[in-house]
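1. turn this into a model:
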Amino acid sequence: MASGKRNLEAAIATEATRLGFADCAIAPASLGPQTAARLQRWLADGCHGDMLWMEARADQRAEPQVLWSEVRSVIMLGMSYAPARDPFALADHPDRGRISVYSQGGDYHKTVKTALKALARWIVDQADDIQVKVFVDTAPVMEKPLAMAAGLGWQGKHTNLVSRTHGSWLFLGAIYTTLELEPSGAGQDRCGSCTACQDVCPTNAFPAPYRLDARRCISYLTIEHAGPIPAELRRGIGNHVYGCDDCLAVCPWNKFADSAHRNQAFLPRAELAAPSLADLLALDDAQFRSVFAGSPIKRSGRVRMVRNALIAAGNSGDPALTAPVAALLDDAEPVVRGAAVWALAQLDPARFAAESAASLAGEEDAGVLAEWQLARAPLRV
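-> A predicted model of the protein is given here:
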């Protein structure tokens, strides 16, 4: 390979660092048939739950050249959001909601994509007739297998990327390009016999190492899933109200991650670091939009956040939350009303027995009525 080409690849990495990326490497523009086969098995088993967009463009997701036939190399970038404090810190504070580390600061879509576009423009300026496309989490791109193919790390037993330098705390972005670049070399699996991420999951979302059933995953349930959270999984939710870091945070490789490498855009906002469940339960639409402006949480909407806060309230055992929970029995949204029924029955069975029948006298939503019957059964009322 010509020295000029090597110099270009080194220069790309240098420019990526200047733009705020913590790591940069080159993957080939093909993931191979094994990746496609694993994806198809996962989809066939229904492990993607309600995420129908995962199957809609599965062929493009499994193979970069199906998405864009002209791609010759994939530049994979990682931007650190390593936390400065223990993600488990709020586990023993049931009156507080736990928000995933990645969502406590600015919206990563905007930050990563802005830097990717700047790097792509820089690359295009280096030579004639170069084409590029940039992707951050919103296109049919398998970022984690590509990151492993590029050598940024490996997909751990929790299915997320693990880096020897940055642990589990990297946002991933991809630049597809017509440039013929030399691949950096694939990452090697270094999980060994460790099962920490499998063992810590509160909802048993890993049927086997390296395999995730999203239907049981707290991140999926609290972010992607729009309906009621399955009753058998609610206790496992604990006080998670948006996402979950448990399987990431427990990884031993995080001891090498340094929050000094974190992009400053992801510094946690005070109001998102440890929100009170009482405040979350009181949110109306306007307040939700105001509190979560500029955050990736805003995309999920007020209904899911309040539903999640109700599940956390029901798990809290905190009698101070009984009144704000009861107030939501009359919410305009059926999913919220149903979660309020369950939460009130957990917090104060006597008040539930006394008030729920009157509150639900005119209820027509089948889901809410089913929640009511489920909650009434143990009380024999």
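
2. only C-alpha atoms from now on, for both contacts and neighbour counts.
-> Will do.

3. what's stretch 303-313 in contact with?
-> By CA atoms under 8 Å, 6 or more residues apart in numbering, the residues outside stretch 303-313 that reach it are 94-95, 97, 222-223, 226, 228, 234, 237-242, 277, 280-281, 283, 321, 325, 333, 335-336, 339-340, 342-343, 347.

4. M148 reaches S184, doesn't it?
-> No: using CA atoms under 8 Å, M148 is not in contact with S184, being 10.3 Å away.

5. more neighbours: those two, which one.
-> Higher neighbour count among M148 and S184: M148, with 23 against 17, using other CA atoms under 10 Å.

6. helix, strand, or coil at that one?
-> helix (DSSP: H, G, I helix; E, B strand; the rest coil).

7. to check against the first, give me the structure of this:
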Amino acid sequence: MQTQKIDFAAVQQAFLAAGFDLVGVTDCSPLTGARLARWLARGYAADMEWIGRSFRSRVDPRRLLPGCRSIVVAAAAYEPGRPPTDSSPGKYAVIASYALGPDYHRILRRRCREAVTQLQRTSGQPQKFRIAVDSGPVLEQEIAVRVGLGVIGRNSLLLTPSFGSYVLLAEVLMDTWVKTPEQKPPSRHICLDCRKCVQACPTHALTEEGLVDSRRCISYLTIEHRGPIPEPLRPLLGTHVFGCDICQEVCPANRVRSAPRAPFLPGSPAESRYPSFQELLRMSPEEFKEKFRGTPVARTGYQRFMRNVCVAAGNSGDRSLKPLLESLLSRRGDDPLIREHAEWALEILG
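-> So this is what the prediction gives:
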């Protein structure tokens, strides 16, 4: 039986209508995985060994969806958070912009399902598909470059012509052929001799070849890392309590951007991205769940989040926070992770 094909225009229309800003399609031929292989070989994965274990599936999408014929990669743009009126260094805790609103994993999955449902309604295909949003073993950046959505910058992020690096990616593997247009070659690498991100990274996590050493990355340390934050790195984390946007904030590719088609962050108000230490240090586990329910921050859990808050409070230089740290110790001192970092912060504040 001859396999029906779907026109790229129909795919693009369905995904744009679902709220994505950029759409590309490629076949399911194997990827190179060259950047990932270098990253793993240098030990930059830290304790994320599971990434290496899934290498074969990452480079061959057909292992993820038997009968896969096409991959749609779609990008959703978002706006970075507005700075607070008083942005004095150390006065506020800092949360990465993408984490301010509802968890993007759920939103982008829903948009992908809407787009696929529309395609099924109009063409009867695909019959089988698999959605991946920053969690499945998919080389999303390499796929995005292959279809011409952008290039990988020295900060290791996808840089798009219209939205810079402020995009989140989703992929749909399908058992359907898509009549793809002639693929545009990737844009000229705009980094050239620019090293702003490398120079701005406080922990020196960015390498000259565009890789991130997770062992030193603020985003990794405040989100993925499960144990104590290495003491030599604590002063370098500044007041970041979840993620980091420094390498995006200094990137020239982000100076002029188009507006997202369907924004899904709540305007990124300053009070969301820059909460006060007074509020955070007083939080109970129940208050943490209530404040961050449904956001990416929730996945860190109370224990690790308070670990981060303690380090940030110590780095703030604000000695008025000492009573709050002591109160946290009296309430949660039986938790060794919180106790270690609260005591460190008190020692730093003197």
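
8. any idea what the TM-score is?
-> For this chain pair, the superposition-based TM-score is 0.91 by TM-score structural alignment, normalised by the length of structure 2; 341 aligned residues with a CA RMSD of 2.2 Å.

9. looking at the contacts of stretch 303-313 of structure 1, which are in strands?
-> In this view, the contacts of stretch 303-313 of structure 1 that belong to strands under DSSP state E are 240-242.

10. out of the residues you listed, flag the one nearest to C24 of structure 1.
-> Closest to C24 of structure 1 out of those is Y242 (28.9 Å), distances taken as CA to CA.

11. nearest spatial neighbour of that closest one, chain-adjacent residues omitted?
-> I99 (4.8 Å; CA to CA, 6 or more residues apart in numbering).

12. mind listing what that neighbour touches?
-> 240-244, 272-274.

13. so how far is R307 of structure 2 from the aligned partner of it in structure 2?
-> Matched to structure 2 by TM-score structural alignment, I99 of structure 1 sits across from I95. For I95 of structure 2, the distance to R307 of structure 2 equals 14 Å [CA to CA, to the nearest Å].

14. and what of Q4 of structure 2?
-> Distance, Q4 of structure 2 to R307 of structure 2, using CA to CA: 54 Å.

15. these two: which is more packed in?
-> For Q4 of structure 2 versus R307, the count of surrounding residues by other CA under 10 Å is larger for R307: 22 against 13.

16. how far away is that one from R58 of structure 2?
-> The spacing between R307 of structure 2 and R58 of structure 2, counted by CA to CA, is 33 Å.

17. likewise A205 of structure 2?
-> Shown here: A205 of structure 2 relative to R58 of structure 2, a distance of 24 Å by CA to CA.

18. who's more crowded, these two?
-> Between A205 of structure 2 and R58, counted using other CA under 10 Å, R58 has the larger neighbour count: 23 against 18.

19. what helix or strand does that one sit in?
-> For R58 of structure 2, the element it lies in under DSSP states H and E is helix 55-59.

20. against structure 1, where does that helix fall?
-> Counting by TM-score structural alignment, helix 55-59 of structure 2 pairs with residues 58-62 of structure 1.

21. show me the strands in structure 1, by range?
-> Secondary structure of structure 1 (DSSP E): strands at 23-28, 73-80, 98-99, 132-135, 154-155, 161-162, 170-177, 240-242.

22. D86 of structure 1: which of those strands is closest?
-> With CA to CA as the measure, strand 98-99 is the member of the strands of structure 1 nearest D86 of structure 1 (11.7 Å).

23. what about that closest one, how far off from structure 2?
-> Superposed on structure 2, strand 98-99 of structure 1 shows a mean distance of 0.5 Å to its aligned residues (mean CA distance after the TM-score superposition for structure 1).

24. off-centre distance for that strand?
-> 12 Å (CA atoms, centre = their mean, to the nearest Å).

25. count the residues that sit near R85 of structure 1.
-> Using other CA under 10 Å: R85 of structure 1 sits among 9 other residues.

26. what lines up with it in structure 2?
-> Residue pairing (TM-score structural alignment): R85 of structure 1 is matched to R82 of structure 2.

27. and the closest residue to its match other than its chain neighbours, how close does it get to A41 of structure 2?
-> Take R82 of structure 2 and drop its neighbours on the chain: the residue closest to it by CA to CA, 6+ apart is A270, 5.3 Å away. Using CA to CA, A270 of structure 2 is found at 40 Å from A41 of structure 2.

28. higher neighbour count, the two?
-> A count of neighbours by other CA under 10 Å puts A270 above the other of A270 of structure 2 and A41, at 17 against 11.

29. give me every residue that touches that one.
-> Residues counted as contacts of A270 of structure 2 (CA under 8 Å, 6+ apart) are 81-84.

30. 6 Å - rerun?
-> By CA atoms under 6 Å, 6 or more residues apart in numbering, A270 of structure 2 lies in contact with 82-84.
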